[in-house]
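Chemist: A predicted structure for the sequence below; I have some questions about it.
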Amino acid sequence: MTYETLEIERKGAVATIWMNRPDVFNAFNERLIADLGAACRALDADATARIVVLAGRGRHFSAGADLNWMQRASGYGEAENLADARSFAGMLQALSGMSKPTIARVQGAALGGGTGLAAACDMVVASDDAQFSTSEVRFGIIPAVISPYVLRAIGPRHALRYFQTGEKFRADQARAIGLVSEVVSRDELDAGVAALVEPLLAGGPLAQQAAKQLIAAVCGRPIDAAVAEETATRIARQRATGEAKEGIAAFLQKRPPAWQG
């Protein structure tokens, strides 16, 4: 598929979604939101794509909402605003809900919704000059649609600060509070992503999908008999898969598993 605002780059089992609006720092509007949602759904259905990287062309990852889009939205009625917000929420859900590992490659600004995009990915590799913010309050609005993903990453205590101050925070601060996985220099961004890709390709794709589902099923629940039964059921089901049998056989036979071939 081709997209008006994106480029899809394939290198073996790794698919990179490049946001391609560098003239506006990859700020998103209705078209970019629709393209990103469609690309996530297409790549999720593509068994040849093992890992998805989200990146931005130019100096910045994403400056958040396009000002022209925001201006149009300010004139919307409640019904139009709800439809617009649902489109954005659906795109983030498609990104976060992908059945395969996702990595955000972040340089420069990742502001507002740009922080939301990074948080919706499983992992974030950021350049040491990257800056993040949930700046919506400075425009008289709130980071509502991105909040589930940012909260999952940084927790409510840090969210209470940054959702209310709207202040920018650096990559090293973002790593300290859980939003960023690795911080590298800008010229080492691709190497930093590759360093995560290598161990990800060593894992079984179905096991990785099951691991993501496991986290969603268990996170936040009390450790009680119901959770114990849930986890026992999940590992029993996983052990019975062909992928698990192949992985254990490969280990015992001291050879790479089939998915690494």
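Modeler: Yes, it's here.

Chemist: C-alpha only now, for contacts and for neighbours.
Modeler: Will do.

Chemist: tell me where the protein has strands.
Modeler: Using DSSP state E, the strands of the chain run over 6-11, 14-19, 51-56, 102-106, 109-111, 123-127, 131-133, 169-170, 182-184.

Chemist: residue 249: how many residues sit nearby?
Modeler: By the criterion of other Cα atoms under 10 Å, residue 249 has 14 neighbours.

Chemist: can you list the strands of the chain in CSV and add distance to residue 200 and mean neighbour count?
Modeler: Listed next are the strands of the chain as CSV, based on distance: least, Cα to Cα, whole Å; neighbours: other Cα atoms under 10 Å:
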stretch, distance to residue 200, mean neighbour count
strand 6-11, 15, 15
strand 14-19, 10, 22
strand 51-56, 8, 24
strand 102-106, 10, 26
strand 109-111, 25, 26
strand 123-127, 11, 27
strand 131-133, 26, 26
strand 169-170, 27, 16
strand 182-184, 15, 20
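
Chemist: what's the closest of the ones you listed to residue 149?
Modeler: Closest of those to residue 149 is strand 123-127, at 12.0 Å (criterion: Cα to Cα).

Chemist: here's the one I want to compare it with:
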Amino acid sequence: MADFDTTSFTTLRVEQRGAVAWIWLDRPDRYHAFDEVLCGELSGLWRTLRTVDPVKAVVLSATGDKAFCTGIDRDFVPAEGGATYDFSPFTYDDPGRLLGPKANELWKPVVCAVNGMACGGAFYLLGEV
């Protein structure tokens, strides 16, 4: 049994196996590209795992074998169908800024099991672990 909620996600699969939390990105139809939902779920999960003492390490992967993550979902980009955005470099909020564990102050070891393509915004995840 997990020491935290592993069932309330729509873009992630989560399990606890002993002292290790296993997280899979689960948007195979979009090659695990991140959108607002995935960003929110993953950021929230990193912050939850900070305080789950029985979890000592995390493995991050993706379902399937075609892609680990292909970056931002193009349907999530403001100019291409998302929210209104003025494109000023002074007010730009990077949509991937809170994807990684360290950006959410999770200091437990995280290992990425990359299976398939990893490009673009995938490096928000790979660069922090």
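Modeler: Ah, there it is. Computed from a predicted model, the values in this text were never measured in an experiment.

Chemist: could the strands of the first structure be laid out in CSV, adding distance to residue 63 of the first structure?
Modeler: CSV is the format used below for those (distance: least, Cα to Cα, whole Å):
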stretch, distance to residue 63 of the first structure
strand 6-11, 16
strand 14-19, 11
strand 51-56, 10
strand 102-106, 11
strand 109-111, 5
strand 123-127, 15
strand 131-133, 9
strand 169-170, 14
strand 182-184, 19
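
Chemist: quick one: closest of those strands to residue 211 of the first structure.
Modeler: Closest to residue 211 of the first structure of those, according to Cα to Cα: strand 102-106, at 13.3 Å.

Chemist: mind telling me what residue 19 of the first structure corresponds to in the second structure?
Modeler: The criterion is TM-score structural alignment: under it, residue 19 of the first structure has residue 25 as its aligned partner in the second structure.

Chemist: now do the same contact list for that match.
Modeler: Contacts for residue 25 of the second structure were tallied using Cα atoms under 8 Å, 6 or more residues apart in numbering; they are 11-13, 32, 60-63, 68-69.

Chemist: which one in the first structure is aligned with residue 12 of the second structure?
Modeler: When the first structure is aligned by TM-score structural alignment, residue 12 of the second structure is paired with residue 6.

Chemist: got the contact list for its match?
Modeler: Taking Cα under 8 Å, 6+ apart as the contact definition, residue 6 of the first structure lies against 17-20, 32, 35-36.

Chemist: which of these does the second structure keep?
Modeler: Cross-checking these against the second structure gives 17-20, 32, 35-36 as conserved contacts, using both residues aligned by TM-score structural alignment, their matches' Cα atoms under 8 Å.

Chemist: export the residues you listed to a markdown table and tack on distance to residue 154 of the first structure?
Modeler: Output for those, formatted as a markdown table (distance: Cα to Cα, whole Å):
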| residue | distance to residue 154 of the first structure |
| --- | --- |
| 17 | 24 |
| 18 | 25 |
| 19 | 25 |
| 20 | 28 |
| 32 | 26 |
| 35 | 27 |
| 36 | 24 |
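
Chemist: what is the nearest of these to residue 98 of the first structure?
Modeler: Using Cα to Cα, residue 36 comes nearest to residue 98 of the first structure of those, at 12.4 Å.

Chemist: that closest one and residue 93 touch, don't they?
Modeler: No - using Cα atoms under 8 Å, residue 36 of the first structure makes no contact with residue 93, being 10.9 Å away.

Chemist: give me the more crowded residue out of those two.
Modeler: residue 36 (24 against 18).

Chemist: what lines up with that one in the second structure?
Modeler: In the second structure, the residue paired with residue 36 of the first structure is residue 42, using TM-score structural alignment.

Chemist: ok, that match - contacts?
Modeler: 12, 99.

Chemist: how about residue 20 of the first structure?
Modeler: Residue 20 of the first structure sits next to 5-7, 26, 56-57 when contact means Cα under 8 Å, 6+ apart.

Chemist: any idea what residue 120 of the first structure aligns with in the second structure?
Modeler: Matched by TM-score structural alignment, residue 120 of the first structure corresponds to residue 128 in the second structure.

Chemist: please report how far that match lies from residue 122 of the second structure.
Modeler: The gap separating residue 128 of the second structure from residue 122 of the second structure is 10 Å, by Cα to Cα, to the nearest Å.

Chemist: those two: which is more packed in?
Modeler: In this view residue 128 of the second structure and residue 122 are compared by other Cα under 10 Å, and residue 122 has more residues nearby, 22 against 14.

Chemist: looks like the more buried one contacts residue 67 (just checking).
Modeler: No - judged on Cα under 8 Å, residue 122 of the second structure makes no contact with residue 67 at a distance of 10.0 Å.

Chemist: how about the helices in the second structure?
Modeler: Counting by DSSP state H, residue ranges of the helices within the second structure are 36-49, 122-126.

Chemist: can you add distance to residue 97 of the second structure and give the ones you listed back as a markdown table?
Modeler: Formatted as a markdown table, these follow (distance: least, Cα to Cα, whole Å):
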| stretch | distance to residue 97 of the second structure |
| --- | --- |
| helix 36-49 | 9 |
| helix 122-126 | 7 |
